[in-house]
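In: Generate coordinates for the sequence data below:
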Amino acid sequence: MPRRLTTYLQLHKLPLLFALFSLVFYYTLAYQLERTDYFKLFTLFAALFFFSWKLIQFEKWNFRFLLVSGVLFRLVFIPIEPHLSQDFYRFIWDGELVVNFINPYLETPNALMENLGLPIANAQELYQGMGSLSAKHYSSYPPLHQLFFALAAMLGGKSILGSIMVMRAFTILADLGIFYFGRKLLKNLNKSPHLICWYFLNPLVIVELTGNLHFEGIMLFFLVWALYLLSQNKWQLAGVVMACSISVKLVPILFLPLFLKYFGLKKSLPFYLIIGGISLLLFLPFYDPAFLTNYSKTVGLWFSNFEFNAGIYNLAKKIAISMDEKSWDFIKDYGKIVPYITLATAILLTFLRNNRDLLKLISSMMWLLTLYYMISTTVHPWYIISVLLLGVFNSVKYPVIWTGMIVLSYFAYSQVDNKENLLLLSLEYTVVIGFIVYEVVAQLHKK
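Out: So this is what the prediction gives:
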């Protein structure tokens, strides 16, 4: 064995061991885990969080080591269907529709399946796989999201696994883009570039984005790219890229008011016009008089019909039920006020914080999104990844803690009726809120 290699192995013995164990555990998660085996899932996640922490601790200046490790962990999932989420069936379904020039915003899968001549590869398997809840609703995925679905359908060779592998390639490339632009942005903000590894090596990111094919990573790639462009004072191009982020997932719309103070009134107006214009162009191919009605109706369901891993909502519901209010009526009423609370918070953060500084702007984005998910009725684990990435630039650790604690919500997957354990959810939010309070107090003491 060459002396240089021997020396390298001796110097990096523990990190290499942690990386090897991580590969084994990711393999177990991908190929040998039943969705209902919660104890096994939880222990695997706990071990992977420990290993990721130790890898960053030992190798934080060795970017090549951490980059290669993160890529290898993702590659483990390439040739396997997700088993912790069934959303990918709907992704491929929508992609097949777009490829065949069928507007996914105008017909539900239930209605389309009545057409015996539907030109969709694997239509029956995709329809059954997506589940009855998804099948009865119009698509809720924005237009650029649909483009990635269509590319997966085209390049997948009319194979479900082929389309999955194409989408996996997209998510891995997006995470590599986040690693690249995230490091550059951290340097521009006078932050240590190794902090991006808290995102890149996070097990929740790897499992939910690469493993389960959620597209938060692609949305965040465009967001981080836009923020990097802002740090370079290329605000016009940043507006174009920001519109792309919104057109993958609608979440960044929440951040738009915050730019008012960052740019000032004179510059913010053309910035908004760029975002609005590009967004309209991307939606234009799908436009139909029924489009707005169908799309807004589908998006609105997330506020007032579904509930999962909710924090403040569960507490409020328990109080409401104790006062003899029906839970169905309560979620309808509660869902109506969530957008107003979020908008009011965005306005307060816009005018009460000094968002002229890019770091403060990113901080406001993080706190706004944190509050939004704290009060939401539905908080799937992959939603928190956006908070995690924004937290990287603000040197706070509560988002990292949250990505670990949110694994408790997977308990519902082990139940036949997906019933949640409110004790576990209470533990999750108590720890997260407690850590937020701790970090805020610690920052106030520094000042």
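
In: rest of the way, CA atoms for contacts and neighbours
Out: Noted.

In: quick check: longest helix of the chain.
Out: Residue-count comparison of every helix in the chain, with assignments taken from DSSP state H, identifies helix 160-188 as the longest.

In: Just checking, which helix or strand succeeds that helix along the chain?
Out: Stepping forward along the backbone from helix 160-188, the first helix or strand reached (DSSP states H and E) is helix 197-200.

In: which residues are contacting that next one?
Out: Contacts to helix 197-200, defined as C-alpha atoms under 8 Å, 6 or more residues apart in numbering, come from residues 56, 60, 66, 70, 175, 179, 205, 206, 388, 389, 392, 400.

In: what's the spacing between that helix and its chain's center?
Out: Averaged C-alpha coordinates place helix 197-200 at 14 Å from its chain's average position (C-alpha atoms, centre = their mean, to the nearest Å).

In: After it, which helix or strand is next? Please name it.
Out: Helices and strands here follow DSSP H and E; after helix 197-200, the next one along the chain is helix 203-205.

In: quick one, what contacts the residue minimising distance to the centre of the chain?
Out: When the chain is reduced to its mean C-alpha position, the nearest residue by C-alpha atoms, centre = their mean turns out to be residue 216, at 3.4 Å. If you count contacts by C-alpha under 8 Å, 6+ apart, residue 216 has them with 209, 249, 382, 383, 385, 386.

In: for the longest helix of the chain, packing partners?
Out: For helix 160-188, the contact count by 3 or more C-alpha pairs under 8 Å, 6 or more residues apart in numbering; DSSP states H and E identifies helix 87-99, helix 143-155, helix 197-200, helix 216-231 as packing neighbours.

In: Dump those helices into JSON lines; add distance to residue 430 as well.
Out: Below are these laid out as JSON lines (distance: least, C-alpha to C-alpha, whole Å):
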{"stretch": "helix 87-99", "distance to residue 430": "29"}
{"stretch": "helix 143-155", "distance to residue 430": "34"}
{"stretch": "helix 197-200", "distance to residue 430": "22"}
{"stretch": "helix 216-231", "distance to residue 430": "25"}
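
In: Let's see this one next, to set against the first:
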Amino acid sequence: MQINTTFFKLNKISILLTFACLLFYFSFAYNLARTDYIKLITLYVALFIVSYKLIQITSGKFKFLLVAAILCRLVFLLATPNLSQDFYRFIWDGYLNQLGINPYLYSATEIVNQNLAQQMSNQQQLYDGMGWLSQGNNSNYPPINQLFFVLGNWFPGSSILSSIIGMRICIILADIGVIFYGRKLLRAFQLPENSIFIYALNPLIIIELTGNLHFESIMIFFIIFSLYLLHKGKWFWSALCFAFAISTKLIPVLLLPFFIKWFLKHHNLKSLIGFYAVIGITVLLLFSPFISSDFITNYSKTTALWFNNFEFNASIYYIARAIGYSISGYNQIAIIGKCLAFLIFIIVWSLALFRKVNNMQQLIVNMLLGLTVYFLLSTTVHPWYLATLVLLSVFSNYKYVIVWSLVIVLSYLAYANKDNTENLWLIGIEYSIVFLFIIGEIFNLKTIKNIKI
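Out: The predicted model follows:
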């Protein structure tokens, strides 16, 4: 009893801040509609302030912050995601795999119209819940992601909530793994180990990954584990983990060029070729159960939609779109999307080939900058896309990602109206703040010196 009393006295403020976080997350999880934008923004900003103070005040107490990070995630355990409807498609794909139906060959509408999955539990509810966009397109979620959809459905019970709980447990475990290996890398770089909680206690990460069931956490776990293994000189196992990351979400493909200079400086050309070969073969093997001529056509078509058709919370693209409208009178997304993709290719390869890579920390910072360029030039930037940036920023002196992870909540104001149309003034405010911080940090000589550009 005396020990408990002493512990409370020594950690009184930290305990109160943690309790405040839990209350705010509970309200977010169980008593919030995404159309209630005032409450959404108020809770989100409050969580940022409280989480920041918690990390600041509890500096040096890793176990306390770890418990706080886990508890904040467990608050969402029984909640149905309220900011995204993607989870309906996740459960749907999981059931298709369990029934032996290739999720890449049929759209949800085709499945329903042709009665291809009559044994699927909650079929109509899942179909209605996923929305028209997901209904009309084939799945584009890679094989490892599909595996976790199945694992979620294996959780005891046959309801949608039971599948949600199953997937959420997988995501929470992945985040614990991120904390574990992130801490190891921070120690190796002689950086404060509590910096990992910039990721682990960031409200964007907790709400979008654990809360809204986005599987970036699984991908991020494989990325950080891969980087840790590479730091230890185990490039074969690192390549295997990186292949798993690509097979969870395709975005890590963008990071592949950054390994070239690392291997040429710290290993040799033979190891570099072996590294890429292991990644390529592993990805092909993971996709192989689904591969067919129709798969290649459908998957490439669905993936291309992200650059040629979809647009949400973009920055530079919206400027280019406005110029295109003024010239032609209609949306030039098909042309602009291809141009931006080419520009991303050029800039990412330039960063990969011309920036220094003297150590693993510099490699991670280069990846951070490359991925930043990608999102700034993308046509679609949903809030959870920033999760990888948040993790990579932990190993740098750049703070713009933290600011971005705060102001991106403005993108949810698109759901404040019936048509779900974006307010471009708010998007402008969001990215004006982000660009100001980016420019400020790039031209800050102290920051440049610290990260050894």
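
In: Could you point out which of the helices and strands packed on helix 160-188 of structure 1 sits nearest residue 22 of structure 1?
Out: Distances from residue 22 of structure 1 to each of these were compared using C-alpha to C-alpha; the shortest belongs to helix 197-200, at 13.9 Å.

In: residue in structure 2 matching residue 267 of structure 1?
Out: When structure 2 is aligned by TM-score structural alignment, residue 267 of structure 1 is paired with residue 271.

In: Its match and residue 263 touch, don't they?
Out: Yes - between residue 271 of structure 2 and residue 263 a contact is recorded at 7.0 Å, counting by C-alpha atoms under 8 Å.

In: okay, those two: which has more neighbours?
Out: Between residue 271 of structure 2 and residue 263, counting by other C-alpha atoms under 10 Å, residue 263 is the more crowded of the two (19 against 15).

In: roughly how far apart are the more buried one and residue 349 of structure 2?
Out: With distances taken as C-alpha to C-alpha, to the nearest Å, residue 263 of structure 2 is found 15 Å from residue 349 of structure 2.

In: Give me the subset of the contacts of residue 216 of structure 1 lying in strands.
Out: With strands taken from DSSP state E, there is no overlap with the contacts of residue 216 of structure 1.

In: Which residues belonging to the particular helix or strand that has residue 25 of structure 2 in it are considered buried?
Out: Take DSSP H and E as the rule and residue 25 of structure 2 turns out to sit in helix 12-30. Of the residues in helix 12-30 of structure 2, those buried by neighbour count under the rule 16 or more other C-alpha atoms under 10 Å are 14, 15, 17, 18, 20, 21, 22, 24, 25, 26, 28, 29.

In: Just the buried positions in stretch 275-283 of structure 2, please.
Out: Neighbour-count burial for stretch 275-283 of structure 2 flags 275, 276, 278, 279, 282, 283 (criterion: 16+ other C-alpha under 10 Å).

In: In contact with the aligned residue in structure 1 for the fifth one, which residues?
Out: Residue 282 of structure 2 is assigned residue 278 in structure 1 as its aligned equivalent, the criterion being TM-score structural alignment. Neighbour list for residue 278 of structure 1: 240, 243, 244 [criterion: C-alpha under 8 Å, 6+ apart].

In: by contact count, what packs against the one helix or strand the first one maps to?
Out: I take that to be residue 240 of structure 1. Using DSSP H and E, residue 240 of structure 1 maps to helix 235-246. With contacts taken as 3+ C-alpha pairs under 8 Å, 6+ apart, helix 235-246 of structure 1 sits against helix 216-231, helix 265-283.

In: Out of these, flag the one nearest residue 144 of structure 1.
Out: Using C-alpha to C-alpha as the criterion, the shortest distance between residue 144 of structure 1 and those is 7.0 Å, found for helix 265-283.

In: Show me what residue 414 of structure 2 aligns to in structure 1.
Out: Going residue by residue (TM-score structural alignment), residue 414 of structure 2 aligns to residue 412.

In: Using the three-state scheme, assign that match.
Out: Per DSSP: H, G, I helix; E, B strand; the rest coil, the local secondary structure of residue 412 of structure 1 is helix.

In: Please name the nearest non-neighbouring residue to residue 22 of structure 2.
Out: Excluding its sequence neighbours, the residue lying closest to residue 22 of structure 2 (C-alpha to C-alpha, 6 or more residues apart in numbering) is residue 72, at 5.7 Å.

In: how about the one you found, what does it touch?
Out: With contacts defined as C-alpha under 8 Å, 6+ apart, residue 72 of structure 2 is in contact with 21, 22, 25, 206.

In: what about 10 Å?
Out: Contacts for residue 72 of structure 2 (C-alpha atoms under 10 Å, 6 or more residues apart in numbering) come out as 18-19, 21-26, 66, 200-201, 203, 206-207, 210-211.

In: my read is it is in a strand, agree?
Out: No - looking at residue 72 of structure 2 with three-state DSSP, it is helix, so not inside a strand.

In: Distance-wise, check residue 286 of structure 1 relative to residue 149 of structure 1.
Out: Noted for residue 286 of structure 1: a distance of 14 Å to residue 149 of structure 1, by C-alpha to C-alpha.

In: For those two, work out which one has more neighbours and name it.
Out: Neighbour count, other C-alpha under 10 Å: between residue 286 of structure 1 and residue 149, residue 149 has more, with 28 against 17.

In: Residue 87 is in contact with the more buried one, correct?
Out: No - in terms of C-alpha atoms under 10 Å, residue 149 of structure 1 does not count as a neighbour of residue 87; the distance is 11.8 Å.

In: ok, now how distant is residue 405 of structure 1 from residue 309 of structure 1?
Out: Distance from residue 405 of structure 1 to residue 309 of structure 1, counting by C-alpha to C-alpha: 11 Å.

In: tell me, what's touching these two both at once?
Out: The contact sets of residue 405 of structure 1 and residue 309 overlap at 381, 424, 425, 428, 429 (C-alpha under 10 Å, 6+ apart).

In: Map the last one across to structure 2 for me.
Out: Using TM-score structural alignment as the criterion, the counterpart of residue 429 of structure 1 in structure 2 is residue 431.

In: so what sits against both of residue 271 and residue 263 of structure 2?
Out: Between them, residue 271 of structure 2 and residue 263 share the contacting residues residue 235, judged by C-alpha under 10 Å, 6+ apart.
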